[in-house]
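Visitor: output the structure for:
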Amino acid sequence: MFTGSIVALITPMDEKGQICRSSLKKLIDYHVFNKTTAIVSVGTTGESATLSQEEHINVVMLTLELSNKRIPVIAGTGANATTEAISLTKRFEKSGICGCLTVTPYYNKPTQDGLYEHFKAISENTELPQILYNVPSRTGCDLLPKTVARLAKFKNIIGIKEATGDLSRINQIKEIVKNDFLLISGDDATALDFIQLGGSGVISVTANIAAKEMVKICSYALQGDFINARSINKRLTLLHEALFIEPNPIPVKWLAKKIGLIKNATLRLPMTPILNSTRLQLEKAIQYANISHKQKIF
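Guide: Alright, predicted model coming up:
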């Protein structure tokens, strides 16, 4: 459940900015049908930063309800305050989620010792499997390989989502952690290379739009068939790039609406509606990827 194509699921909202149950159900059904390995609920792509804690919990629990054990659900439980991250993690004990994705504390810019103590405290307060999440471009701090190795010694810290885009990190981490520690890409553009270098999968934004293709890429790659994996990935190259022309999840929500997966591309401030220039590039990207508008999703 922690390998292959894992989707960083968007959080669909109605015109008033409230969670849209029917669109969330359609998204989950889409990923079940296309055999996505697991769902990350309320991570960065799920707009954790603009949801209240009550909404955050409700979206995860609604995702669990609507998935009805058909697909594993991983909860985003990161926070910049350690006590808040612990509280959110403990809220999902015995809920049915299969693990937590916990981002490095943003804004605070902690030291490596601070990062170690933060994740250590979370680990010691839960039995849920923990996936570390390193994304310096958003958080302002970088979880370095030596610190990852220290944290990998905790039984329930099972892996890391590495979203630096720096492929050299794979060997740096693999050389100093136990063999079963999971390395998961957090960068769609380099995910295939990441797997080829020893990664176990990707937590993907692109999978929101191209679930079937991302599943095939990961499946082929994990079997060592990089010819077929690269053939499919080549079609998605423009899409991987276009989804980050504007801050995530602005582009991916617009595209999800465009192809009929969600009813509205509603965002909450300070996220703003997509620019016309970005729309044109996204149109070009999905045409190149051979993903049709209003396609029959499943």
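Visitor: contacts and neighbour counts: CA atoms only from here.
Guide: Noted.
Visitor: A256 contacts I209, doesn't it?
Guide: Yes - using C-alpha atoms under 8 Å, A256 is in contact with I209, at 6.2 Å.
Visitor: ok, those two, which is more surrounded?
Guide: I209 (26 against 22; other C-alpha atoms under 10 Å).
Visitor: which residue ranges form the helices in the stretch 101-250 of the chain?
Guide: Using DSSP state H, counting those that start in this stretch, the helices found in the stretch 101-250 of the chain span residues 112-124, 136-139, 145-151, 168-174, 191-196, 211-222, 226-242, 250-258.
Visitor: next, the second sequence, to be compared with the first:
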Amino acid sequence: MFTGSIVALVTPMDDKGNICRTSLKKLIDYHITSGTAAIVSVGTTGESATLSHEEHSYVVMLTLEMADGRIPVIAGTGANATAEGISLTKRFENSGVVGCLTVTPYYNRPTQEGLYLHFKAIAESTDLPQMLYNVPLRTGCDMLPETVARLAEIKNIIGIKEATGNLLRVSQIQALVDEVFIIVSGDDASALALMQLGGKGVISVTANIAAREMAKLCTLVQQGSISEARRLNQRLMHLHQMLFCEPNPIPVKWAAKRLGLIASSTLRLPMTQLSSAAILKVEQALIKSGLL
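Guide: Sure thing, here's the model as predicted:
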């Protein structure tokens, strides 16, 4: 449930910015039939930054309800205040989520000791498995391998979503942790390379719209069919890149609507609709990848 192709699910909204139950159900069913290993609900791609705590909890619980035990659900519980992270995490105890994905605190740029104490406090507040999430480009802080190793000693911190795109990090972390500690990619463009170095999968933006392809990619790596995995990844590479031609999840929401997976590409301010120039880029990437 923490390996393979895990989708960082978008949060569908209607034209007024309200949570769209119909599109969410359609997305969940799409991932179940496509072989997605698990869903991350209300992570960064799920627009956690613009949902209230009540909406955050509502979307996670609605995802659990609609999944109905057919696919594991991981709750996004990241926050830039430790107390807030603990509060979000405790909301999902005994809910049915299989664990939590917790991003490094953003904006306030804690020290490595601050990062250690932050995640330690959250982990010790719950029995839920915790997956760390390091994405310096978005948060302004970078959790170093030595800090990851300290946190890996805490029994319910089971792995990390490493989204630096720096493949050296995989070996650096592996040298410091036990083999059971899970490393997954948070960067679609380098996910195949990370898995070849021993990573266990990807928490994927691309999987929102190419679920079968990303599930197959992970399966091919697990089977040792690297040449075939490389060919598939090459077909998807332009899409991996163009889904970040504007800040995530702007492009992937537009693409999901273009493919009929959601009814509206609505986002909440300060996120805006995909620009005309970027629409052309994403459209061409969908064609090149074989999705259109």
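Visitor: need the TM-score from the superposition.
Guide: Once superposed, chain against chain, the TM-score is 0.99 (TM-score structural alignment, normalised by the length of the second structure); 292 aligned residues with a C-alpha RMSD of 0.5 Å.
Visitor: one step back: would TSV of the helices of the stretch 101-250 of the first structure with distance to V73 of the first structure be doable?
Guide: Shown next, in TSV, are the helices of the stretch 101-250 of the first structure (distance: least, C-alpha to C-alpha, whole Å):
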stretch	distance to V73 of the first structure
helix 112-124	19
helix 136-139	23
helix 145-151	23
helix 168-174	25
helix 191-196	21
helix 211-222	16
helix 226-242	23
helix 250-258	20
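Visitor: leaving out the residues flanking it, which one is nearest to the counterpart of C218 of the first structure in the second structure?
Guide: Aligned counterpart of C218 of the first structure in the second structure: C218 (TM-score structural alignment). Leaving aside its chain neighbours, C218 of the second structure sits nearest to G4 (5.4 Å; criterion: C-alpha to C-alpha, 6 or more residues apart in numbering).
Visitor: run a quick neighbour tally on the one you found.
Guide: Here the count is done by other C-alpha under 10 Å, and G4 of the second structure has 26 residues near it.
Visitor: residues in contact with it?
Guide: Residues in contact with G4 of the second structure (C-alpha atoms under 8 Å, 6 or more residues apart in numbering) are T36, A37, K200, G201, V202, A215, C218, T219.
Visitor: can you count the residues close to the second one?
Guide: The reference is to A37 of the second structure. Using other C-alpha under 10 Å, the number of residues around A37 of the second structure comes to 23.
Visitor: by how many degrees do the one helix or strand Q287 of the first structure maps to and helix 226-242 diverge?
Guide: Assigned by DSSP states H and E, Q287 of the first structure belongs to helix 276-288. Angle, helix 276-288 of the first structure to helix 226-242, by axes from the mean of the first three to the mean of the last three C-alpha atoms, to 10 degrees: 160 degrees.
Visitor: what's the angle between helix 276-288 of the first structure and helix 250-258?
Guide: If you take the same axes, to 10 degrees, helix 276-288 of the first structure sits at 60 degrees to helix 250-258.
Visitor: so which other helices or strands are in contact with helix 276-288 of the first structure?
Guide: helix 226-242, helix 250-258 (3 or more C-alpha pairs under 8 Å, 6 or more residues apart in numbering; DSSP states H and E).
Visitor: pull up the aligned stretch in the second structure for it.
Guide: Under TM-score structural alignment, the match for helix 276-288 of the first structure is residues 276-288.
Visitor: list the buried ones in that stretch?
Guide: For stretch 276-288 of the second structure, the neighbour count (16 or more other C-alpha atoms under 10 Å) marks A278, I279, K281, V282, E283, Q284, A285, L286 as buried.
Visitor: of those residues, closest to S264 of the second structure?
Guide: Distances from S264 of the second structure to those, taken as C-alpha to C-alpha, are shortest for I279 (14.9 Å).
Visitor: with that, I have no additional questions.
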